[in-house]
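[1] Need the 3D shape of this:
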Amino acid sequence: MSTLEIRNLHVSVETNDGPKPILRGVDLTLRSGEIHAIMGPNGSGKSTLSYAIAGHPKYQVTEGEVLLDGENILEMSVDERARAGVFLAMQYPVEVPGVTVSNFLRTAKTAIDGEAPPLRTWVKDVKAAMTQLRMDPEFAQRDVNHGFSGGEKKRHEILQMELLAPKFAILDETDSGLDVDALRVVSEGINRAHETTGAGVMLITHYTRILNYVKPDFVHVFVDGRVAEEGGPELAERLENEGYDRFLPAASA
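    Below is the predicted model of the structure:
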């Protein structure tokens, strides 16, 4: 059982006009086997939370801690955070021309585990995961994200999650840009990785449609860089019916 504990997290982002505060004191605890949905309107700080945890250099933590089993990962480099068990599926995955998916995945697995996986077992695992995600076998020989469709990029992110088996997976709007069929396949992959590895999942999303497939244990509503409300799956249903208006300043004026 592992725990990812976010304590009083304040984060600013660099802009042309200087640092801009985004997160204003976030407290959240995620445990192995739990699925937490992070919801909220645009600009509320959801993606900033994911980047800060992963270690994006543009996002400056000005106060607070992020503890993984009691160790502050904010003191770690990005690769150390990955080896400690933190995985980020990016909203906009970057292209890496010249590096094939096959080489990328095995290099990443070797770096995280500290040793190369046995080749025969690894090839079998990769093929099985790709088949379940309905990915063409030729996909493994393509350059990472180069020329990929939006759905292919998102499937590749979940393929990484399944094969790298992190302690905690942060999924930043993995549902964005997916049609109904792709959403179902990606959701099945998330559920499969979650059930197989027992990973804790932080699922960041604007909409409730992915929550029809990936059932959250907890829902957190972000507004203006803070957690405005927390609850169970019923909170997502309420957001589906009412939207975010009641959390916004105009709603209380």
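[2] C-alpha from now on. contacts and neighbour counts both.
    OK.
[3] Tell me which stretches of this protein form strands.
    Using DSSP state E, the strands of the chain run over residues 3-15, 18-31, 35-39, 59-68, 71-72, 86-89, 96-100, 143-144, 168-172, 200-204, 218-223, 226-231.
[4] Please convert those to JSON lines, extending it with mean neighbour count and distance to residue 116.
    Shown next, in JSON lines, are the strands of the chain (neighbours: other CA atoms under 10 Å; distance: least, CA to CA, whole Å):
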{"stretch": "strand 3-15", "mean neighbour count": "18", "distance to residue 116": "27"}
{"stretch": "strand 18-31", "mean neighbour count": "17", "distance to residue 116": "28"}
{"stretch": "strand 35-39", "mean neighbour count": "26", "distance to residue 116": "30"}
{"stretch": "strand 59-68", "mean neighbour count": "19", "distance to residue 116": "25"}
{"stretch": "strand 71-72", "mean neighbour count": "15", "distance to residue 116": "26"}
{"stretch": "strand 86-89", "mean neighbour count": "22", "distance to residue 116": "19"}
{"stretch": "strand 96-100", "mean neighbour count": "13", "distance to residue 116": "17"}
{"stretch": "strand 143-144", "mean neighbour count": "22", "distance to residue 116": "20"}
{"stretch": "strand 168-172", "mean neighbour count": "26", "distance to residue 116": "22"}
{"stretch": "strand 200-204", "mean neighbour count": "25", "distance to residue 116": "25"}
{"stretch": "strand 218-223", "mean neighbour count": "22", "distance to residue 116": "36"}
{"stretch": "strand 226-231", "mean neighbour count": "16", "distance to residue 116": "41"}
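[5] Let's compare: structure for the following, please.
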Amino acid sequence: MSTLEIKDLHVSIDTDQGTKEILKGVTLTIKTGETHAIMGPNGSGKSTLASTIAGHPRYNVTSGEILLDGENVLEMSVDARARAGLFLAMQYPVEVPGVTMTNFLRTAKTAIDGTAPSLRHWTKDVKAAMADLKIDADFANRNVNEGFSGGEKKRVEILQLELFKPKFAILDETDSGLDVDALKVVSEGVNRAQAEHQMGTLLITHYTRILRYIKPDFVHVFVDGAIAEQGGPELADRLEEEGYDRFLAVKA
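    Sure thing, here's the model as predicted:
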């Protein structure tokens, strides 16, 4: 079992108006095999947490720790974090012109594992994963995300997740922009990854619809850069009924 620990994390960004604190003391522990859902209104710091874990240079950690099995994640480069077992499915996946999906996936897998996968087995695994995610086989020869629809980009994020086999996956609003059918396909991919190698999942979302397919063990409500409340799956149901007004009222 692996553990990802976030301890009293404070994060700021530099703006034209000066330094702005976004995360204001976040503490959270995730173990492999667990699914944690983070919910909250816009601007509450959910995506900042995801980007900070992944190592985005825009976000400055002013205090606190992020530990992966006791190792200080904040001292690792972005690629070292990936090799250690962290994966971020981005809210807005970027296009990479000139790099085919085939080359990208195998190069990334080689970099993460330290050795190139057997070509025969790798090709079989990629084809099977693409079929499961209902990604057309022709996409393997297309440039990464270039000309892909929003839903296709999100499926490709989960394709990487299934092939790279991280210890922990941070899914930053992976459900945004998906229709019902695509949502089911993406959720099934996440569930397969969890079942096959006990991956831990940090699922960031505004809505409960994805939680009908990816069942959370824990739900955390983010408000103004901190966890305002946490509980089990029943908390998500309450948020569906009541929204975030009661938390915002307390803040006001």
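[6] Export the strands of structure 1 as JSON lines, with columns for distance to residue 247 of structure 1.
    Shown next, in JSON lines, are the strands of structure 1 (distance: least, CA to CA, whole Å):
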{"stretch": "strand 3-15", "distance to residue 247 of structure 1": "20"}
{"stretch": "strand 18-31", "distance to residue 247 of structure 1": "16"}
{"stretch": "strand 35-39", "distance to residue 247 of structure 1": "12"}
{"stretch": "strand 59-68", "distance to residue 247 of structure 1": "24"}
{"stretch": "strand 71-72", "distance to residue 247 of structure 1": "31"}
{"stretch": "strand 86-89", "distance to residue 247 of structure 1": "28"}
{"stretch": "strand 96-100", "distance to residue 247 of structure 1": "40"}
{"stretch": "strand 143-144", "distance to residue 247 of structure 1": "40"}
{"stretch": "strand 168-172", "distance to residue 247 of structure 1": "22"}
{"stretch": "strand 200-204", "distance to residue 247 of structure 1": "18"}
{"stretch": "strand 218-223", "distance to residue 247 of structure 1": "7"}
{"stretch": "strand 226-231", "distance to residue 247 of structure 1": "7"}
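[7] Ok, which of those comes nearest residue 153 of structure 1?
    Each of the strands of structure 1 was scored for nearness to residue 153 of structure 1 using CA to CA, and the closest is strand 143-144 (8.7 Å).
[8] name the helices or strands packed onto the closest one?
    strand 96-100, helix 101-113 (3 or more CA pairs under 8 Å, 6 or more residues apart in numbering; DSSP states H and E).
[9] out of these, nearest to residue 42 of structure 1?
    Of all those, strand 96-100 sits nearest to residue 42 of structure 1, with 28.1 Å by CA to CA.
[10] which helices and strands does that closest one pack with?
    Applying 3+ CA pairs under 8 Å, 6+ apart, one finds that strand 96-100 of structure 1 makes contact with strand 143-144.
[11] Spit out the contact partners of residue 66 of structure 1.
    Contact analysis of residue 66 of structure 1 by CA atoms under 8 Å, 6 or more residues apart in numbering lists 4, 5, 6, 7, 9, 53, 72, 73, 74.
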